[in-house]
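> Below: sequence and its predicted model.
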Amino acid sequence: MLVVSRFRVSEAEAGEFRPGLQRAHEALAERPGYAAGWIGRNLDDPSLWTLVTTWENVGAYRRALSAYDVKLHAVPLLSRAIDEPSAYEVVEPGSDLNIQQTRSLG
């Protein structure tokens, strides 16, 4: 599973925002089920930042969000994300896409 969180940050806020985003990423990276992640800044519009993480499954991501350290360091920052869907299924060759079904925590 892939999570893409985008943020709009003014140039004046960027100096404070970057270390906070890094700490949020570190808190998430410490959780079970985390696979990989990175922080990015848009080349054409430097006010756009992103935090991209990959997880073993949706349950691992949801459990990570409830961890104390993540609530302390990541959730407040993630609440600043642009209001848009952020969780994606990774497309595998030959798989069906966008099947409407209940997502389990496992």
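Done, it's in.
> When you work out contacts or count neighbours from here on, use the C-alpha atoms and nothing else.
OK.
> Find the nearest non-adjacent residue to Asn57, please.
Setting aside the residues directly before and after it, Asn57 is nearest to Met1 in space (Cα to Cα, 6 or more residues apart in numbering), at 5.4 Å.
> what helix or strand is Leu28 on?
Secondary structure assignment for Leu28, by DSSP states H and E: helix 11-29.
> What's the first helix or strand after that helix?
Sequence order places strand 34-41 as the next helix or strand after helix 11-29, per DSSP H and E.
> and that next one, what other elements does it pack with?
Contact here means 3 or more Cα pairs under 8 Å, 6 or more residues apart in numbering; DSSP states H and E; on that basis strand 34-41 packs against helix 11-29, strand 48-55.
> A further structure is provided below for comparison with the first:
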Amino acid sequence: MIVVTRFRVPFEEVQQFRDDLVTAHEALAACRGYLDGTVGRNVDEPDLWVLTTRWENVGAYRRALSSYDVKMRAVPVLYRAVDEPSAYEVVDPGTDLNVASARSLG
């Protein structure tokens, strides 16, 4: 699965935000199930930043968000994200896609 998290950052906060986002990425990258990721900045709108990560599955990502280190080092930055859906399934040929329906917890 892919997680695309976007941020709007005022110019005067860019350096601190960049450092904090790199720290957040490092915390996520240390988690089990993390595959790869990048930090980026939009070339046309330089106040728009992105953290893109790739995970073995949605469970690995959700467990990562629960880890103590991620809660301390990444969650404070992730709270600044643009409020929009961020988790995407990878669509490869022949892949069974997620079904948009209620799920049983039992």
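Perfect, I can see it now. Keep in mind that this is a model prediction, so the values were computed, not measured.
> Please tabulate the helices and strands packed on strand 34-41 of structure 1 in CSV, including the columns mean neighbour count and distance to Arg80 of structure 1.
As requested, those are exported to CSV (neighbours: other Cα atoms under 10 Å; distance: least, Cα to Cα, whole Å):
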stretch, mean neighbour count, distance to Arg80 of structure 1
helix 11-29, 16, 10
strand 48-55, 20, 11
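> Out of these, which is closest to Ser5 of structure 1?
Smallest distance to Ser5 of structure 1 across those (Cα to Cα): 5.2 Å, for strand 48-55.
> Identify the residues contacting the residue of structure 1 most remote from its centre.
Of all residues in structure 1, Gly94 sits farthest from the chain's C-alpha centroid, using Cα atoms, centre = their mean; the distance is 26.1 Å. When contacts are counted by Cα atoms under 8 Å, 6 or more residues apart in numbering, Gly94 of structure 1 is found next to no other residue.
> Take the helices and strands packed on strand 34-41 of structure 1 and write them to CSV, including distance to Gly37 of structure 1.
Written out in CSV, the entries for these read as follows (distance: least, Cα to Cα, whole Å):
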stretch, distance to Gly37 of structure 1
helix 11-29, 8
strand 48-55, 4
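> Go through the ones you listed and name the closest to Asp69 of structure 1.
Among those, the nearest to Asp69 of structure 1 by Cα to Cα is helix 11-29 (6.2 Å).
> before we move on, back to that, for Leu77 of structure 1, which of the helices and strands packed on strand 34-41 of structure 1 is the nearest?
Ranking these by proximity to Leu77 of structure 1 (Cα to Cα) places helix 11-29 first, at 7.0 Å.
> tell me the average deviation of the closest one from structure 2 after fitting.
Between helix 11-29 of structure 1 and its aligned partner residues in structure 2, the average distance after superposition works out to 0.3 Å, using mean Cα distance after the TM-score superposition for structure 1.
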